[in-house]
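Asker: please find the sequence and the predicted model below.
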Amino acid sequence: MSAAPDPGTVKRALSAHAAIGLLAGALLYLVSLTGTLAVFYAEFQRVEQQGVPEMTAIAPEAVARGVAAMVATEAGKPKTTHLYVHMPVEDLPRATITTDNQAFHLRADGSLAQKEEIAWSDFLLQLHYLLNLPALFGILLVGALGVAMLALAVSGVVAHPRIFRDAFRLRARDANALADWHNRLSVWTLPFSVAIALTGAIIGTATLTGYAIASADHGGDLEKVYAPIYGAEAKPDPAPAPLPDVAAALRHMAAHHPDVVVSYAILHDPGTKGQHIQIVGEHQRRLIFGEYYGFDAAGQFQHRAGLADGAVGQQAAASLYRLHFGTFGGLPVKIAYFVFGAALTAICATGTFLWLGKRRRRGFDEPRLLAAWRGVVWGWPIALAASFVARIAIGNDAPLVPIFWGGAVLVVVAAVALARWRPLPRLLQGGLVAAIGADAVAAIV
C-alpha cells in the first residue's frame, strides 16, 4: 500500500519551500540595499538635520567647556557611564556630545547648540546591522546572510566555467538579457562582493564567538574578551571627582601626534574617581578605524591599544569596519562603494527573478511568488523612502520601524493580490520614482 503524498500536497510543499527561499533572498536584498545607502551615513546626517554649526576644527578648551555644559544638563538623569565627543572630521564637520541619555551639537566656542536629531540615519544603519531585531539575534542573522552571500559568489563562479571568458558578452535584446546582466555584474563586482560578504560575515560571527568565549571563560564578561584587541577598561571607582581634563589630552595629541586626525574623545565614567579618557585617532592611509590613545583623569598620556602597530590580528580586526563600509579614501571611494553596492543589490534582485523563471520552465508557475518578489524589489525601497519623508514631516520621534516594515509588508501583500494585473511592474517602478522625488523635495525643503 503506497504512502506517497498526493501531487497537490507535494506542490504546496514545494511552493512553501520556495517561499522560504524567497524570504531569505528578500533579507539578502534588503541588507545589500541598506548597506549601499549606509555608505553615505555621514552625508545623510547632514541632509537630515540641517542648520547645525559646522567647523573644520574645535579648540581643546572649547571641547572642555562643551563637556562641562553637557554634564550640567545631566542632573536628575541616570548616571552616564560614557560620554562621547565627536570631533569635526572631513565627511562630518560637526562637533557633537553624546551621553547615555542625550546628544547635543556644539558651537565652535563649546556652547551647546541644538539636540542631535538623526533618527532616520541611525534607523538606516540599524536596519543594515540588525534588521531592527534584538541586537545579538539581528547581528547573527546578518552575519549568516554574509556567509550566504559569500557562498553564492563563489558557487556562481564555479557553476559558470565560461563566466570570465564571457565577461563582456551581452545579449541585451533577447530572452537571455537578464541572465547576461546578472552574470556580467557578478564578474565585474566579484572582488567587491567577496570583500563585503567576508567582512560582514566576520563581523556577525565574531559577535557569537565573543559571547561564547565570555560565557565559557569570563563569567559572561564580554569586555574581557575584547580587551586584548581594543584595550581594557580601568577599574571603576564611583566616588565623585572633578571632570577629567579632556583639553590636556587633546593638546597632547596635537603636540605629539600632529598627523593623527582625532575623531572621538571618550570619557569613561565621567565625574568619578575611576574616570579616564580615550582619544580615537585616525591614521592616514590606513584601513584601521583608528588607534585608541589612553589618558588618565589629568590628561596625562598612559598607553596605546596597539590597533595601529600591534599584533596582526589587532590591526585586522580594526580594519574590518572601514573595509566593509568604504569609509577610507574620501568621497571617491564612497562613490565607488555606492556604485558597486548598487550592482550587488541588482545581482540579488535579478538572481531571484532568474530562479523563479527557472522554476516556471520546470512546470512550477507561481505568479504570486513572482509578484511578491516584485513587491520586494520595487516596494521595499519605496517603504524606505516613505520612512524618510515621515521623519522630515513628523520629526525625530517618527515611528520609523513600524512605518518601514508596515509599508514593506503592505506593498508585498498588495502585489500578491494584484499578481495577474499586467500594469503591476510599471506601477511599482513608477511608485519608486515618485518616492525618490518626494525624498528629494523633503531634503530640500
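Answerer: Good, I have the coordinates. Please read all numbers here as calculations on a predicted model, not as lab measurements.

Asker: when you work out contacts or count neighbours from here on, use the C-alpha atoms and nothing else.
Answerer: Will do.

Asker: what helix or strand is A216 on?
Answerer: Element membership for A216, per DSSP states H and E: helix 190-217.

Asker: so which bits of that helix are buried?
Answerer: 190, 192-194, 196-208, 210-211, 213-214 (16 or more other CA atoms under 10 Å).

Asker: ok, then the element right after that helix?
Answerer: helix 222-230.

Asker: and the angle for that next one with helix 190-217?
Answerer: 130 degrees (axes from the mean of the first three to the mean of the last three CA atoms, to 10 degrees).

Asker: other SSEs contacting helix 222-230?
Answerer: Packing contacts for helix 222-230, counted by 3 or more CA pairs under 8 Å, 6 or more residues apart in numbering; DSSP states H and E, involve helix 190-217, helix 312-325.

Asker: next, the angle helix 312-325 makes with the next helix or strand after the last one.
Answerer: This means helix 312-325. As assigned by DSSP H and E, the chain's next helix or strand after helix 312-325 is helix 330-361. Relative orientation of helix 330-361 and helix 312-325, computed by the same axes, to 10 degrees: 70 degrees.

Asker: in helix 330-361, what's buried?
Answerer: 334, 337-338, 340-353, 356.

Asker: what's the helix or strand following that helix packed up against?
Answerer: Note on helix 330-361: by DSSP H and E, the next helix or strand toward the C-terminus is helix 367-374. Applying 3+ CA pairs under 8 Å, 6+ apart, one finds that helix 367-374 contacts helix 7-38, helix 330-361, helix 400-417.

Asker: now render those helices as JSON lines, adding distance to A390.
Answerer: Shown next, in JSON lines, are the helices and strands packed on helix 367-374 (distance: least, CA to CA, whole Å):
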{"stretch": "helix 7-38", "distance to A390": "18"}
{"stretch": "helix 330-361", "distance to A390": "24"}
{"stretch": "helix 400-417", "distance to A390": "8"}
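
Asker: closest one to L140 among the ones you listed?
Answerer: L140 lies closest to helix 7-38 among these, at 12.9 Å (CA to CA).

Asker: report the buried residues of the helix or strand following the closest one.
Answerer: Next helix or strand after helix 7-38 toward the C-terminus (DSSP H and E): helix 41-48. For helix 41-48, a neighbour-count test (16+ other CA under 10 Å) marks Y41, F44, Q45, R46, E48 as buried.

Asker: alongside the first one, take a look at this:
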Amino acid sequence: MSAASRLKSFRKLILHAHELLELQFGFRLWDGSTVPEGLPADAFAISLADENLVAALLRSPNPETLLNLWVSKRIDLVNGDMFDLLARRPKVRTREIRRKLSKFLVFNSLRKFVFLDRGGPWPLEAQPSEKPSDGSADENRKNIQYHYDVSNAFYALFLDKEMVYTCGYCTDWNNDIDQMQLDKLEMICRKLRLKPGETMLDIGSGWGALVLHAAANYGVEATGVSLSEEQVRYARAKAEALGLSERVRFELVDYAKVDGQFDKISSIGMHEHIGIDNYPTYYSTIARLLKPEGLYLHHAITRPAKMDAKAFRRKNRDFALLTKYIFPGGELDHIGNTLMMLEQHGFEVHDVEDWREHYQRTCRHWHDRLLANYDAAVAEVGEVKTRLWLVYLGGCSVVFERNSARIYQSVVSKTRRGPSGLPPTRRELYT
C-alpha cells in the first residue's frame, strides 16, 4: 500500500467527517494539504504531522497516546488553542458520531494504516507508573521536587507577581490574576483572624507569598515549610529583600517532622499530595501542632463523592494521567470525608466555602499567560514540558468549569467545651 494511497483514503474520510458533522475547524495534513481544500492560512485547524500517528491511535486509542502525540507536536493546533477547539466541537455525542459516520469508509481508510510503524518520538514513555504516595518523607520529597523544582523562571512566566500557585479569589469575576491572588492572601489571613505577635505555620508554603503577606500586614511570626529546594531558596531570598527575615523563616522539611505549636496553621493546596492512606498521619500532625485555642485553614481540591469508598478510589484515565505526569503520588479527597476526618481528629468545623468557579478562572489565567510566553517557556524547560503544562492548566480549567472537581476552604478549631471565641457573623471578612 503506497503512501499516496493512504493519504488519499484518509483525506476522503476526514472530508466525510468534516461535512457530516459540520465541523467549525479544518485539518492540515502531513503533506501540506488541507481539509477542506483551500483552507485559509489564518483558519483554526488541527495539524497532523505524519501518517504514523494514525497507526499509533489505531493501536492504542486512549488519552495517553493522544497526550504523547500532543507533547511531541505530532498533533497540534494552528491559529488557536484548546479552548477554541472545545468551543467548536461537534454538538453531538460520541455515540451519535459513530452512528452517523460511514462504517465502510472508516474501515476502508483506517485498515491501510494498521501495519504502519507508530513512529516517534514518545517522550512520556520513560515516566514511572502512576501510584499513590506511601507517605514517607523521601517519596514526598521526590514527588514534590518533580513538580515544583521544574524552574522558578518557568513558573514566573504564568503565575502572578507574588508567585502564588494555588486558587485565586475573585471579588469580581473579571479580576486579573494579580488582583485575584492578592485578594486570596488577604482572605486567608482574615479567615485565620491573624493578630500581631501570633505564631503561624504554612504547610506547603510554595514561594512564600502567604507567609510574607501575613508577616508584613498582620504582624505575625510566620514559618513556612516545603520540600521544594527551589521554592525555599526563592522564599528566603525574598524575605531578605523585604526586610522580613527576623519575623519569618522557611524550612526544607516534611510536614510530619515539624516541631512546636502554633496559634494559626494554614495548608493551601498541599493536602492533594498526601495520599488517602496517609490522611490519619496528616490530621494527627495538625492536631499536634495547633495550640488549644488556635485556628486551622484547610484549602484543598476535591472530587465529588461516589456511592462507596471503593468506587471513589478508582481513578478515571484522565485523572490517572494527571497524577502520573504532573502530580506523582497525588490523590484527591471528597469534602464529606475531609470533614469527617477533621472531626475524627478532634476538630470543630466552623466554615466551609466552595471556590470551584474561582479555580476555573485561575487555571484559565495561568494557561493563557503560559501560552502567551510559549517561546520563553520552551527556552527554559523545553517544548515537551511546556506543552504538558499547557494541557494540564487548560484541562484543569475545563474540569472545574464542568464541575467534575471542586475546591474548598474549611476553617476549624480544636474541639472544646464552651464558646469557640469566634464572632457571631462573617461580616468582618468582607469589610
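Answerer: Yes, it's here. Everything quoted here is computed from the prediction, not taken from an experiment.

Asker: just the TM-score for the two chains, thanks.
Answerer: TM-score of the superposed chains, computed with TM-score structural alignment, normalised by the length of the second structure, equals 0.24; 167 aligned residues with a CA RMSD of 6.8 Å.

Asker: coming back round to it: packing partners for the helix holding A216 of the first structure?
Answerer: helix 135-159, helix 222-230, helix 312-325.

Asker: okay, those in a markdown table with mean neighbour count and distance to L400 of the first structure next?
Answerer: Formatted as a markdown table, those follow (neighbours: other CA atoms under 10 Å; distance: least, CA to CA, whole Å):
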| stretch | mean neighbour count | distance to L400 of the first structure |
| --- | --- | --- |
| helix 135-159 | 18 | 17 |
| helix 222-230 | 16 | 30 |
| helix 312-325 | 18 | 23 |
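
Asker: who's in contact with the closest residue to E401 of the second structure other than its chain neighbours?
Answerer: Nearest-residue entry for E401 of the second structure: Q360, 5.6 Å, with adjacent residues in sequence omitted and distances by CA to CA, 6 or more residues apart in numbering. Residues in contact with Q360 of the second structure (CA atoms under 8 Å, 6 or more residues apart in numbering) are C396, S397, V398, V399, F400, E401.

Asker: so which of those is surrounded by the most neighbours?
Answerer: S397 (26 neighbours; other CA atoms under 10 Å).

Asker: now that one, what's its secondary structure?
Answerer: With DSSP: H, G, I helix; E, B strand; the rest coil as the basis, S397 of the second structure sits in helix.

Asker: what does V280 of the first structure give?
Answerer: strand.

Asker: re the thing from before, who wins for proximity to H86 of the first structure among the helices and strands packed on helix 190-217 of the first structure?
Answerer: So among those, helix 312-325 is nearest, using CA to CA, at 17.2 Å.

Asker: in whatever helix or strand G430 of the first structure lives in, which residues are buried?
Answerer: Per DSSP H and E, G430 of the first structure falls inside helix 424-444. Under the neighbour-count criterion of 16+ other CA under 10 Å, helix 424-444 of the first structure has L424, P425, L428, Q429, G431, L432, A435, I436, A438, D439, A442, A443 buried.

Asker: so who does the fifth one touch?
Answerer: The contact partners of G431 of the first structure, taken as CA under 8 Å, 6+ apart, are I382.

Asker: count of neighbours near G21 of the first structure?
Answerer: 12.

Asker: and it, how far is that from V187 of the first structure?
Answerer: Applying CA to CA, to the nearest Å, the value for G21 of the first structure to V187 of the first structure is 24 Å.

Asker: what's the helix or strand for the closest residue to V31 of the first structure other than its chain neighbours?
Answerer: Counting by CA to CA, 6+ apart, the nearest residue to V31 of the first structure once its immediate chain neighbours are dropped is H128, at 5.3 Å. Here H128 of the first structure, judged by DSSP H and E, is contained in helix 119-130.

Asker: elements contacting that helix?
Answerer: helix 7-38, helix 41-48, helix 135-159, helix 380-394, helix 400-417.

Asker: what comes up buried for that helix?
Answerer: Quick answer for helix 119-130 of the first structure (16+ other CA under 10 Å): A119, W120, S121, F123, L124, L125, Q126, L127, H128, Y129, L130.

Asker: wait, isn't T96 of the first structure in contact with L106?
Answerer: Yes - using CA atoms under 8 Å, T96 of the first structure is in contact with L106, at 5.7 Å.

Asker: with neighbour numbers in mind, choose between those two.
Answerer: Taking other CA under 10 Å, T96 of the first structure and L106 do not tie; L106 has more neighbours (31 against 24).

Asker: so that one touches K115, yeah?
Answerer: No - L106 of the first structure is beyond contact range of K115, at 9.3 Å (criterion: CA under 8 Å).

Asker: next, the distance between the ends of stretch 369-382 of the first structure.
Answerer: 19 Å.

Asker: show me what contacts L210 of the second structure?
Answerer: L185, D202.

Asker: that one in helix, strand or coil?
Answerer: helix.

Asker: against S267 of the second structure, how distant is it?
Answerer: Counting by CA to CA - L210 of the second structure and S267 of the second structure are separated by 10 Å.

Asker: who touches both of the two?
Answerer: With CA under 8 Å, 6+ apart as the test, L210 of the second structure and S267 both reach D202.

Asker: which residues sit against the helix or strand containing S109 of the second structure?
Answerer: In this structure, S109 of the second structure sits in helix 103-110 according to DSSP H and E. For helix 103-110 of the second structure, contacts defined as CA under 8 Å, 6+ apart pick out R6, S9, F10, L13, V54, L58.

Asker: can you give me the buried ones in it?
Answerer: V106, S109, L110.

Asker: which of those residues lies closest to N68 of the second structure?
Answerer: For the buried residues of helix 103-110 of the second structure, the nearest to N68 of the second structure is L110 (20.3 Å; CA to CA).

Asker: show me the helices in the stretch 251-400 of the second structure, by range?
Answerer: Counting by DSSP state H, counting those that start in this stretch, the stretch 251-400 of the second structure has helices at residues 279-289, 309-313, 317-325, 335-344, 356-372, 374-381, 383-401.

Asker: show me the one of those helices that comes nearest Y296 of the second structure.
Answerer: Of all these, helix 279-289 comes closest under CA to CA, at 8.0 Å.
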